[in-house]
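Peer 1: dropping a prediction and its sequence here:
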Amino acid sequence: MHRSLSAKRFMTAAAFMLLVAIDQPARAQEQIDIAKFDMTLEENFDKLDVSPWGENGSRWIAHTPWNGDFGDARFTDPTDGFPFTVDAGVLRIEARKGPDGKWRSGLLASTNPKGQGFSQQFGYFEARMKLPPGKGVWPAFWLIGIDRSKLTAEIDVMEYYGRVPYEFSSGYHIWRASHGGKDSTDGHWTTVEDGTLSNEFHTYGVEIKPEKTTVYLDRKSIWSFDTPREFHMPFYPLVNLALGSGWPIDETPNPSYLLVDYIHVYKRKAPDTAD
């Protein structure tokens, strides 16, 4: 989510579509068997426990723990009715352009700046969401490694750019440049039926295992890669509705809404206890 897969954003349409085709060779989709897991985080959004920075031990904070905004909407502290509301077990994150002409929106992260909160080493992380339609929207479900002292490890389970409603991107990044190293990155585009991601709820998940990491759409595998050694640490989930990502937001619907049904995290059962 820092600047994920930015090079592809500026390709010609023909070259871009060719690369998508190359990135997505035909492969058998494996279904993840959730019966082989125990749930470790169950957030069903029957209510929302959030504060700006984790005051009073809230489950979620409303900023990145390192206080880094991105995109063209500022992530704001929660107030009554904005940018978060919950109704019938669904979280609504709202992006709105205010009377001052500035856009504001919402982000949730499960740890505070001291690393307190929920994080987990290895396992399956999943969110069920309905994405906003419209040019300029940039919702995402992503993970960050808890230890940022020497690098930042990031997994973008799903990033969606509203100007291309027939696809979304997944990727990973190991940000080392700020500590004198070289960044590593890789990614994958998934093509879907035009508009389905904003018309229906879908699940977006990733399982991190010591040797292999696999990304899932509706619990079917869409991409996998060898797990970097830097991912052998606890990760925590984030979800947000950003705007822009290098694209204009002058046609972005005001307001725009990201709907989140749940965020669940699981850990694999020991082999002798798995069903």
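Peer 2: Here it is on my side, so go on.
Peer 1: from here on, contacts and neighbour counts on C-alpha atoms
Peer 2: Noted.
Peer 1: regarding this protein, what is its longest strand?
Peer 2: Longest strand in the chain by number of residues, with DSSP state E as the criterion: strand 256-268.
Peer 1: now what about that one, what contacts it?
Peer 2: Strand 256-268 is touched from outside by 36-45, 89-96, 122-133, 137, 139, 241, 274, with contacts defined as Cα atoms under 8 Å, 6 or more residues apart in numbering.
Peer 1: let's see that with 7 Å instead.
Peer 2: For strand 256-268, the surrounding residues in contact (Cα atoms under 7 Å, 6 or more residues apart in numbering) are 36-45, 89-96, 123-132, 241.
Peer 1: does the most centrally placed residue in the chain count as helix, strand or coil?
Peer 2: Most central residue of the chain, judged by C-alpha distance to the mean C-alpha position with Cα atoms, centre = their mean, is residue 141 at 1.3 Å. Residue 141 falls in the strand class when you classify it by DSSP: H, G, I helix; E, B strand; the rest coil.
Peer 1: find the residue closest to it in space, skipping its chain neighbours.
Peer 2: With sequence-adjacent residues excluded and distances taken as Cα to Cα, 6 or more residues apart in numbering, residue 141 is closest to residue 239, at 4.6 Å.
Peer 1: so the one you found sits in a helix?
Peer 2: No: Residue 239: not assigned to a helix; according to three-state DSSP it is strand.
Peer 1: how many residues are close by it?
Peer 2: Applying other Cα atoms under 10 Å, we find 22 residues neighbouring residue 239.
Peer 1: how about the one 5 residues further on?
Peer 2: Neighbouring residues of residue 244 were enumerated by other Cα under 10 Å; the total is 20.
Peer 1: put this next to the previous one:
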Amino acid sequence: MRYAKFAGRLALLIIISLFGPPGPRPSEAEEPLNLDDFQLTFAEDFDTLDVSAWGEKGSRWIAHTPWNGDFGDAQFTDPMDGFPFTVDDGILRIEARKDADGKWRAGLLASTNPKGEGFSQKFGYFEARMKLPPGKGVWPAFWLIGLDRSKFTSEIDVIEYYGRAPGEFSMGYHVWRPSNQHTTDGHLTNVPEGSLSSDYHTFGVDIGPQKSTFYLDRNPIWSFDTPPEFQMPFYPLVNLALGSGWPIDETPNPSYLLVDYIHVYQHKSLVSENND
């Protein structure tokens, strides 16, 4: 939801999530995700953090969107000592805080740089284990962007959370086109109020050639037919933003998003095909 600078786009997703058709759901027969069918292809466990502003010296992460399209009411900040990223005992902490001059700053990580260098993968299961910040105005997210943006931008929002509504979060996808003829669908998931801030949970999406499915704690939540625009590699991003159209005057200062890991897996059948 961060590629296009459209003021009304967030409202559109909320309307779709709350009132629009939910789209196909997983059948009751579907079981929790079985990772025995997958092979781990990307493991970020945050024992250390290799990040630079824009990929200097080939860092694993950059601290901005690769297209320089930062968003929200807190400025994403180049990494510095102790802010906005710290790692401790295998946990990444992304901090949002207000400077002495009253300006909010926060952090974002993306796994490719503006040249498209870094990690991306076509199809597979993308997952983050996170503990979300409480409080009005916080806007944490784990999301994916398609690598080729020459004709359109494909986006998958594995989780977007708005602190004003601690009993729900949204999942969705978008295909942004220069013609403004966008494809958008989403699903709102209800959870026990405050549960996403009181403990860690996993948020994932399995992108397949025909069907894609969102997961919470590896239980299927919502499925959709894979759009043709998803036939490309995607790369992960994680961030703690503020606002998204909601006031931040009551946002806790500081606020923290805690990330245990970001893992990506590939279907073993597709690994075999790619190696043939």
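Peer 2: Thanks, I have it. From a predicted model like this one, the values you see are computed outputs, not experimental measurements.
Peer 1: so the residue nearest to residue 141 of the first structure touches residue 108, yeah?
Peer 2: Yes: in this structure, residue 239 of the first structure is within contact of residue 108 by Cα atoms under 7 Å, at 5.4 Å.
Peer 1: residue 87 of the second structure contacts residue 46, doesn't it?
Peer 2: Yes: under the criterion of Cα under 7 Å, residue 87 of the second structure makes contact with residue 46 at 6.5 Å.
Peer 1: now residue 51 of the first structure: how far from residue 68 of the first structure?
Peer 2: According to Cα to Cα, to the nearest Å, residue 51 of the first structure stands 17 Å off from residue 68 of the first structure.
Peer 1: more neighbours: which of those two?
Peer 2: More neighbours surround residue 51 than the other of residue 51 of the first structure and residue 68, with 20 against 10 (other Cα under 10 Å).
Peer 1: show me what contacts the nearest residue to that one once chain neighbours are set aside?
Peer 2: Closest residue to residue 51 of the first structure apart from its sequence neighbours, by Cα to Cα, 6+ apart: residue 61 at 5.2 Å. Remark: with contacts taken as Cα under 7 Å, 6+ apart, residue 61 of the first structure is in contact with 50, 51, 52, 53, 54, 108, 109, 110, 111, 112.
Peer 1: what residue in the second structure is paired with residue 61 of the first structure?
Peer 2: The criterion is TM-score structural alignment: under it, residue 61 of the first structure has residue 62 as its aligned partner in the second structure.
Peer 1: surely residue 53 of the first structure meets residue 112?
Peer 2: Yes: with contact taken as Cα under 7 Å, residue 53 of the first structure and residue 112 are classed as touching, separated by 6.1 Å.
Peer 1: between those two, tell me which one has more neighbours.
Peer 2: For the pair residue 53 of the first structure and residue 112, the greater number of neighbours falls to residue 112 (24 against 21), based on other Cα under 10 Å.
Peer 1: counterpart of that one in the second structure?
Peer 2: Mapped onto the second structure by TM-score structural alignment, residue 112 of the first structure lines up with residue 113.
Peer 1: helix/strand/coil for the residue lying closest to residue 8 of the first structure once chain neighbours are set aside?
Peer 2: For residue 8 of the first structure, ignoring the flanking residues on the chain, the nearest one in space by Cα to Cα, 6+ apart is residue 16 at 6.8 Å. Going by three-state DSSP, the secondary structure assigned to residue 16 of the first structure is helix.
Peer 1: against residue 7 of the first structure, how distant is residue 16 of the first structure?
Peer 2: The gap separating residue 16 of the first structure from residue 7 of the first structure is 10 Å, by Cα to Cα.
Peer 1: more neighbours: the two, which one.
Peer 2: Between residue 16 of the first structure and residue 7, residue 16 has the larger neighbour count (other Cα under 10 Å), namely 14 against 8.
Peer 1: quick one, helices of the stretch 151-275 of the first structure?
Peer 2: Ranges of helices in the stretch 151-275 of the first structure, per DSSP state H, counting those that start in this stretch, are 196-199.
Peer 1: ranges for the strands of it?
Peer 2: 152-159, 167-175, 184-191, 202-208, 212-217, 220-226, 234-243, 256-268 (DSSP state E, counting those that start in this stretch).
Peer 1: nearest to residue 72 of the first structure, of those strands?
Peer 2: Between residue 72 of the first structure and these, the shortest separation by Cα to Cα is 5.2 Å, and it involves strand 234-243.
Peer 1: find the nearest non-adjacent residue to residue 108 of the first structure, please.
Peer 2: Excluding the flanking residues, the one nearest residue 108 of the first structure by Cα to Cα, 6+ apart is residue 62, at 4.9 Å.
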